[in-house]
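Chemist: Okay, sequence plus prediction incoming.
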Amino acid sequence: MFKKILIANRGEIAVRICKSAHALGISTLAIFAEDDKDSMHVKTASDAVSLGEGKLSDTYLNIDKIIGIAQEYACDAVHPGYGFLSENAAFVAACEAAELTFIGPSSKAIKLMGNKIEARKFAQQAGIPTTEGFTGSKEEILEKGAQLPYPLLIKAAAGGGGKGMRIVRQASELEQAIASTSREAKTYFGDEAVYVEQYLDEPRHIEVQVLADHHQNVVHLYERECSLQRRYQKIIEEAPSPSLNAATREEIGKAAVQLAKAIPYSNAGTIEFLLDKEQKFYFLEMNTRIQVEHPVTELTTGIDLLAEQIKIAAGHVLPFTQENIQQKGHAIECRIYAESPENNFLPSPGEITYYYPPKSPNYRLDTFIDKPIRIQSSYDPMISKLIVYGKDREQARANSISALKEYAIHGIDTNIHYLLHLLQSEDFVENRISTKYCDQHTPRLLDEMEELKKKNSLLAIASAGLSYELASTEQNDKSHINENIWQELGYWRPLPAIKLLLHNEEVHIELWNIRKGEYELIFGTQNEVLKIKHKDQGKIVYYLGDIEHTAFVSDNEDQSYQISFEGMSYQMKRLDKLANSELIMENTGAEEASNHLSSPMPGKVIQLNVKAGDTVKKGEVLLIVEAMKMENNIIAPKNAKVEEIYVSQDAMVDRNMPLVKLSEVDDEEH
């Protein structure tokens, strides 16, 4: 067995590798960019080495630097995790040259399956069904585009993880889509080649986990369904798939093993398929690495995939045969992203000011943070993965909902409420979903989410904030930043009118003390007794009348409160004179009437299309800001002239940082 493994990755997967390696008695060496020095994987590993500062090419993608560190610290193996260099054949070759064992497949397998075009050809030769598709130069693709019915799917030939993919619904969109996809492919994967294929109508995304050792043993660990995606990024995964019948489940498992044997493959890999309404499946791609969603397979089979990866790389024989592997119960994984669903899912990097993860032993949380830290714009927006098990799908769903309601992250926006709404939807319960579901139904889902927020009792939410202040006073807790009104007047005195701004509504409440921890609230015609049961690290448990509520409360820098209630986020601001409050409205970017366009998020300017003096038309893309592997177009809100440009190509920008100044023009100039 290995003595020391270098982990060529970051984030939750680096933490996950550490845990499995340590359980096997192997020490670990973490590497980290300087902006990642407070990340959990640095503390979890046996030792850690800085990669310095700079772009990804200078840190986590710097093969020479990583190999040099592995040699200097006497490592005998390297685990790449997922993403970054995990499917980079040149990295595997560099490990081999340095006499380091790469914990993954051979460079030959990575090359073969890493390119979608070659992988597709190989799958066809191996007898695995595929959809129609083609590649070539931009001119060739434009010409061949007429051969397939629209819509088409354009994707990076060397891509994965939902990056570098676009749907084209008509011929007029094809050329621009090829250019954008090619640019993303070059940025993320170092290969600008793109592939075009037929786009199936409302397919399911089914993937099969395989394990193969170096002794010609290959097994599958059944399937996962990953149909709930947004912009090709998976957000909810589950095992087993609720969409497969028994015959198709057996057939798709055999097809995955057949392909792995044909390569021949070793270590862990995932073979992805699209499933149509007639239970026919088509090869999509193979990921020659551990997958983000591997935990649902671990929970339903009881097999530690990371440990098996390490043991296979060390030459061990698989300890089980296909007949030994059973799939029991149901598991659901929710990916927690730093993004704002209400703001077109824009990335939301920044400072986490309050972090309270679900603490039940029945939940598994794979994450790289254990306290409030800064989420960098340079990396993927995933904060954590919440994985929940149940005896069946309905129990797993109910447990997932409970866990998400116990998960509070303040300071940045997250998709927790969106995930909750998906799990609670009738469509999910009845399994009426597909890979297109989120993109088709999100506008309706967001409207429903806002309606649900409004329907929650304002008094119940206000009581959470008031309970936080009252309990803090009773506990003599001076950790929160608000000037406490109860310390000014004494909590035992009546306040005839407490004025709050809650979810953009002004709320007036009368509060009278009954006894310590118990108060009478008067809100309009409502008269309720508030009893504070428990306060711990911002978690407030209280009764309003006979109903018990749980909320999570934290202070903001502007002396307001952020409240998580039933998985939803609210802002509460004291408006009475002692709170000395003003509502601070955040500038969210360009508006129609503004001549200054600002960045909607922290990120990097990856393309600048205009210069000072240019005239532009409404809707024209002026520049592109990339954040968390997502391109965001900054468009002209009107016909205008570019007066001034405040940024340059490749410049890093902060949220609300001015980008371009426009001026009015006469229509005749256009």
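Modeler: That came through fine.
Chemist: okay, CA-based contacts and neighbour counts for the rest of this
Modeler: Noted.
Chemist: which residues touch residue 70?
Modeler: Contacts here follow C-alpha atoms under 8 Å, 6 or more residues apart in numbering; on that basis residue 70 touches 6, 76, 78.
Chemist: Tabulate those (a markdown table), appending secondary structure, neighbour count and distance to residue 604.
Modeler: Supplementary listing: the contacts of residue 70 in a markdown table, determined by DSSP: H, G, I helix; E, B strand; the rest coil; neighbours: other C-alpha atoms under 10 Å; distance: C-alpha to C-alpha, whole Å:
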| residue | secondary structure | neighbour count | distance to residue 604 |
| --- | --- | --- | --- |
| 6 | strand | 31 | 30 |
| 76 | coil | 19 | 37 |
| 78 | strand | 26 | 31 |
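Chemist: Put this next to the previous one:
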Amino acid sequence: MFETVLVANRGEIAVRVIRTLRSLGVRSVAVFSDADADARHVREADTAVRIGPAPAAESYLSAERLLEAAARTGAQAVHPGYGFLAENAGFARACADAGLVFIGPPAEAISLMGDKIRAKETVEAAGVPVVPGGRDPELADAARQLGAPVLLKPSAGGGGKGMRLVRDLTVLEEEIAAARREARASFGDDTLLVERWVDRPRHIEIQVLADGHGNVIHLSERECSLQRRHQKIIEEAPSVLLDEATRAAMGEAAVQAARSCGYRGAGTVEFIVPGGDPSSYYFMEMNTRLQVEHPVTELITGLDLVEWQLRVAAGEELPYGQGDIGLTGHAIEARVCAEIPSRGFLPSGGTVLKLAEPQGDGIRTDSGLSEGTEVGSLYDPMLSKVIAYGPDRETAIRKLRAALAETVTLGVQTNAGFLRRLLAHPAVVAGELDTGLVEREVDALVRDEVPTEVYAAAVLARQAALAPAADAGWADPFSAADGWRLGGERAWTPHHLRVPGHEPVTVRVRSTPHGGVELLLPGADEPLRGSGGVPPRPGAEGRLTFMLDGVRHTFHRAGDWLGRDGDAWQVRDHDPVAASLTRAGHAGADSLTAPMPGTVTVVKVAVGDEVTAGQSLLVVEAMKMEHVISAPHAGTVAELDVTPGTTVAMDQVLAVITPAEEDQ
């Protein structure tokens, strides 16, 4: 076994790898950019080395700096995690040239399986079933021969970038051109392939493990059909779709695929499976690295996949045959990402002010977070993974929903509440999954309204914070904030509040003679009555509990953030006078604001330019996602507050467009 291993990654996967290194007594070396100087993976490693400034291209994607860090710390091996350089054949070769062991497959296997066309041809020759299709240069002819619908895919990439579903072959040429542009921009290679589209497909992958002595086994399957924009969000093992015969056949096909490319280490063979005919499975691609969803396989097999990556890389032989691998129970994982479901899942960001991550019986959280972590726009939006294990699928799902309700990342909005609702969807509960389910049901799963009790919690916290402490002695009643006055009923105190992305509201509150409160919410004819539970010193962070019309509500609180059941809201004070002055100052002009925290990468206009409705004006980039800011109407650029490279916060004003006369 190695003495020292450098972990060439960040976030939750770096923390995960470091955990196994520690259990094996292996010294861990973390690397970090300036943005991650105080990150959790840096603090948990035995040694940490700065490798450059915040942009990934100058730090985590710099093979030269990573190899320098390995040399400085005496590392014998490099674990690439996933993402960044994990599937980069050039980096694997550079490690070997530097005398380092790359904890992953041979560079030749990475290169072969990274080219979807060569990969498909290779596994097909090994007897693995593949989706009927074609490739450049006969791409268009192959598509017409297959018949609609067909799927266009870049040969060099993944993650859904450049993929186009074509249901109408009269627009085939335009779709091919668009797919080439995106493939070229994303991967530097516009080579495409075309495949027959499988309607209502299920995405099922097989975990394989191979050593350097010719042994290859599979560790059964994972169901990864719950996806959004071709990105997995919930994964489970085993799949309810497969019977034992199909499971064994797919496992053997995955083993043959791994053998066909001379694989070594942990890898995943992905299949597309028609939901109505599971026996008709087709090879899709091979991921030549550890997968994000590997914990569900670990929980049902009892094997530590990172440990076996290390042992295989160190030259050990697998002590298991295929017959030694058994499956026990059911595991399911949810990916918690920094994104705002109510805003089309745009990336979010900020500082983690309060953090609670569930652990315990049947619950595991893999995370790179800690309180004080800055979540910026430079890296992938995935923050953590919550995994539940139980004796059966029903128990595992129930545990995962409960764990997501306990997940708190106040200061950074996440998709945890959305994931809870998805897990309760009848089709998910029944196991009737396909890769299009989330997109079809997304509107019903996204909570786009702020629950009234959120505003009630914010008002009660503010009201109680203004109250004198219990031990403060006598207090001037005329200075109290409870609406007391001499004679008559207590007065209503207005609180003007706003949740970003929603219209401001005014909530009126007054105390009652017996220590309770009344709240009058917008549009309500009758007040709600609240009582009890609010902490005596509610200015402190923590839990905020109260009764409202006989129902008990509990929120996590940090600053102006409130969270409950995996959802979070930032409830800000709102000054209606200042807001009206701002609107008046623009004299009817429309402000264009940043939809997410990020960096302005493109500015296409200048002050004084005439623009047309829908014209692209700026591009904001965050967490590998670009968002185009377009003109809401024809007019003139009256203000432009950003330049390329400007870092912006969510809702920050970027530009102001004065409407053309006919639009006013």
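Modeler: Good, I have the coordinates. Because the structure is a prediction, the values reported are computed rather than measured.
Chemist: Any chance you could compute the TM-score here?
Modeler: Their TM-score after superposition, calculated using TM-score structural alignment, normalised by the length of structure 2, is reported as 0.85; 637 aligned residues with a C-alpha RMSD of 3.8 Å.
Chemist: circling back: quick check, nearest of the contacts of residue 70 of structure 1 to residue 661 of structure 1?
Modeler: Nearest to residue 661 of structure 1, judged by C-alpha to C-alpha, of those is residue 6 at 47.9 Å.
Chemist: I'd assumed residue 81 was in contact with that closest one.
Modeler: No: with contact defined as C-alpha atoms under 8 Å, residue 6 of structure 1 does not count as touching residue 81 (10.7 Å).
Chemist: Report how many residues lie close to residue 366 of structure 2.
Modeler: By other C-alpha atoms under 10 Å, 21 other residues sit near residue 366 of structure 2.
Chemist: go on, residue 378 of structure 1?
Modeler: Using other C-alpha under 10 Å as the criterion, the residues surrounding residue 378 of structure 1 number 18.
Chemist: Contacts only, for it.
Modeler: For residue 378 of structure 1, the contacting residues are 603, 627, 628, 629, by C-alpha under 8 Å, 6+ apart.
Chemist: now, among the residues you listed, which is nearest to residue 424 of structure 1?
Modeler: Within the contacts of residue 378 of structure 1, proximity to residue 424 of structure 1 (C-alpha to C-alpha) peaks at residue 628, which comes in at 27.9 Å.
Chemist: Looking at structure 2, name the residue matched to the closest one.
Modeler: Taking TM-score structural alignment, the alignment pairs residue 628 of structure 1 with residue 623 from structure 2.
Chemist: show me what contacts its match?
Modeler: Remark: with contacts taken as C-alpha under 8 Å, 6+ apart, residue 623 of structure 2 is in contact with 347, 377, 378, 379, 380, 381, 598.
Chemist: can I get these in CSV with secondary structure and distance to residue 137 of structure 2?
Modeler: What follows is these, written out as CSV (DSSP: H, G, I helix; E, B strand; the rest coil; distance: C-alpha to C-alpha, whole Å):
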residue, secondary structure, distance to residue 137 of structure 2
347, strand, 37
377, coil, 38
378, coil, 37
379, coil, 35
380, coil, 34
381, coil, 36
598, strand, 39
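Chemist: Closest one to residue 538 of structure 1 out of the contacts of residue 378 of structure 1, please.
Modeler: Top of the list for closeness to residue 538 of structure 1, among the contacts of residue 378 of structure 1 and by C-alpha to C-alpha, is residue 628 at 29.1 Å.
Chemist: and residue 547 of structure 2, that one's in a strand?
Modeler: Yes: looking at residue 547 of structure 2 with DSSP: H, G, I helix; E, B strand; the rest coil, it is inside a strand.
Chemist: Give the buried residues for stretch 63-81 of structure 1.
Modeler: Going by neighbour count (16 or more other C-alpha atoms under 10 Å), the buried part of stretch 63-81 of structure 1 is 63, 66-67, 69-71, 75-81.
Chemist: need the residues you listed in JSON lines with secondary structure and distance to residue 541 of structure 1, can you?
Modeler: As requested, those are exported to JSON lines (three-state DSSP; distance: C-alpha to C-alpha, whole Å):
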{"residue": "63", "secondary structure": "helix", "distance to residue 541 of structure 1": "50"}
{"residue": "66", "secondary structure": "helix", "distance to residue 541 of structure 1": "48"}
{"residue": "67", "secondary structure": "helix", "distance to residue 541 of structure 1": "51"}
{"residue": "69", "secondary structure": "helix", "distance to residue 541 of structure 1": "49"}
{"residue": "70", "secondary structure": "helix", "distance to residue 541 of structure 1": "49"}
{"residue": "71", "secondary structure": "helix", "distance to residue 541 of structure 1": "53"}
{"residue": "75", "secondary structure": "coil", "distance to residue 541 of structure 1": "49"}
{"residue": "76", "secondary structure": "coil", "distance to residue 541 of structure 1": "51"}
{"residue": "77", "secondary structure": "strand", "distance to residue 541 of structure 1": "48"}
{"residue": "78", "secondary structure": "strand", "distance to residue 541 of structure 1": "46"}
{"residue": "79", "secondary structure": "strand", "distance to residue 541 of structure 1": "43"}
{"residue": "80", "secondary structure": "coil", "distance to residue 541 of structure 1": "43"}
{"residue": "81", "secondary structure": "coil", "distance to residue 541 of structure 1": "39"}
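Chemist: Show me where the stretch 151-300 of structure 1 has its strands.
Modeler: Listed in chain order, the strands found in the stretch 151-300 of structure 1 under DSSP state E, counting those that start in this stretch are 152-156, 165-168, 194-198, 204-212, 218-230, 233-239, 267-275, 281-287.
Chemist: could you dump those to a markdown table with mean neighbour count and distance to residue 507 of structure 1?
Modeler: Conversion of these to a markdown table gives the following (neighbours: other C-alpha atoms under 10 Å; distance: least, C-alpha to C-alpha, whole Å):
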| stretch | mean neighbour count | distance to residue 507 of structure 1 |
| --- | --- | --- |
| strand 152-156 | 24 | 50 |
| strand 165-168 | 21 | 46 |
| strand 194-198 | 24 | 54 |
| strand 204-212 | 25 | 46 |
| strand 218-230 | 24 | 37 |
| strand 233-239 | 24 | 36 |
| strand 267-275 | 25 | 51 |
| strand 281-287 | 23 | 53 |
